[in-house]
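Undergrad: what shape does this take:
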Amino acid sequence: MAHKVDEYVGKRIRQRRWLIGMTQQRLAELVGIKFQQIQKYETGANRVSASRLWDIGAAMDVKVSFFFEGLDCAQVPQASGRPVPGDLLEDKEAMDLVRSYYAIPKNQRRRLFELARVLSDVA
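TA: Here you go, the predicted structure:
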């Protein structure tokens, strides 16, 4: 049975890879392993060594600490006091929204952010 931390790190690898639009094959090539090993890491079936996690982070342009962020958080309170799921990145719709948001030019993105904030305040 996989350890909770191994599963969490694997999820964070998959989420980051998906968010930046990288395939398992491409990540494996960058790290110098087979894509099946990436699959095993992402499911938590295999543990990721510290040096391999370092290489994965470098390939996906994040620090090693990224893979552990939020590990102990079940819920993260929002400024409004409404709870937000701690593992928001598990939600495919939320991930699609984030990816689309960052595809918008920065000046327009800020205006969209302000609109979303106003809409959530009146909801």
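
Undergrad: alpha carbons only for contacts and neighbour counts from here, please
TA: Fine.

Undergrad: helices of the protein, start to end?
TA: Chain-ordered helices for the chain, with DSSP state H as the definition, fall at 4-19, 24-31, 35-43, 50-59, 92-103, 106-122.

Undergrad: of those, which is nearest residue 84?
TA: helix 92-103 (11.7 Å; CA to CA).

Undergrad: buried residues, that closest one. List them.
TA: 95, 101 (16 or more other CA atoms under 10 Å).

Undergrad: nearest to residue 73, out of the helices of the chain?
TA: When these are ranked by proximity to residue 73, the top entry is helix 4-19, at 11.6 Å, counting by CA to CA.

Undergrad: how far out from the middle of the chain is the closest one?
TA: Relative to the chain's own centre, helix 4-19 is displaced by 7 Å; criterion: CA atoms, centre = their mean, to the nearest Å.

Undergrad: sequence B follows; please return its structure for comparison with A:
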Amino acid sequence: MATSIKVKADSVDLYVSKRLKMRRIMLGLSQKNLAEAVDVSIQQIQKYEKSTNRISSGKLYSFANLLQVPVNYFFEKISSYTEPRDNINTSIFAEDQEIFQLGDTVPEKELINLIKAFNEVKDLQIRKKIIDLVKSLKKT
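TA: Sure, this is the predicted structure:
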């Protein structure tokens, strides 16, 4: 008899889910558009984006192709560190943990609003100026 164990999504799954949602929004796709393109239900997309369900490697590959990014896009800014082991000195991973938590410093709703507004700017020179402005503000 097979035993079913419900596993809570780990931090990597949560990060991948956020990246999926962010990229979908950046491209102006609805959950329905994405669902139809990869042949799953809208509810499944919602579960992927909330990390209720884990995304299989095959689906992740399909998402990457559809969203026009390499598969590693979903893992950018995540080092090889995932979960501390009992016998490893985790203090050596402090820098990696800081990088990994970078996406958690800004509320998701703010990121989505920023992406939507940025997406509406069609002039590439203005986009560059916006990026430069944001970079200059982070120094203050």
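
Undergrad: grab the most central residue of structure 2 for me.
TA: residue 19 (1.4 Å; CA atoms, centre = their mean).

Undergrad: show me what it lines up with in structure 1.
TA: Taking TM-score structural alignment, residue 19 of structure 2 has residue 12 as its aligned residue in structure 1.

Undergrad: what's near enough to touch that match?
TA: Residues counted as contacts of residue 12 of structure 1 (CA atoms under 8 Å, 6 or more residues apart in numbering) are 42, 66, 67, 68.

Undergrad: mind checking how far the residue nearest to the centre of structure 2 is from residue 70 of structure 2?
TA: Taking CA to CA, to the nearest Å as the measure, residue 19 of structure 2 and residue 70 of structure 2 are separated by 12 Å.

Undergrad: farthest pair within the contacts of residue 12 of structure 1?
TA: 42 and 66 (14.6 Å).

Undergrad: which ones are touching the aligned residue in structure 2 for residue 35 of structure 1?
TA: Aligning on TM-score structural alignment places residue 35 of structure 1 opposite residue 42 in structure 2. Listed by CA under 8 Å, 6+ apart, the contact set of residue 42 of structure 2 reads 31, 32, 35.

Undergrad: only whichever of these are buried, select them in PyMOL.
TA: The command below creates a PyMOL selection of those among the contacts of residue 42 of structure 2 that count as buried (16+ other CA under 10 Å):
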select buried, resi 31+35
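
Undergrad: circling back: so for residue 42 and residue 66 of structure 1, which sits in the more crowded spot?
TA: Neighbour totals were compared for residue 42 of structure 1 and residue 66, and residue 42 leads with 23 against 13 (other CA atoms under 10 Å).

Undergrad: alright, calling it a day.
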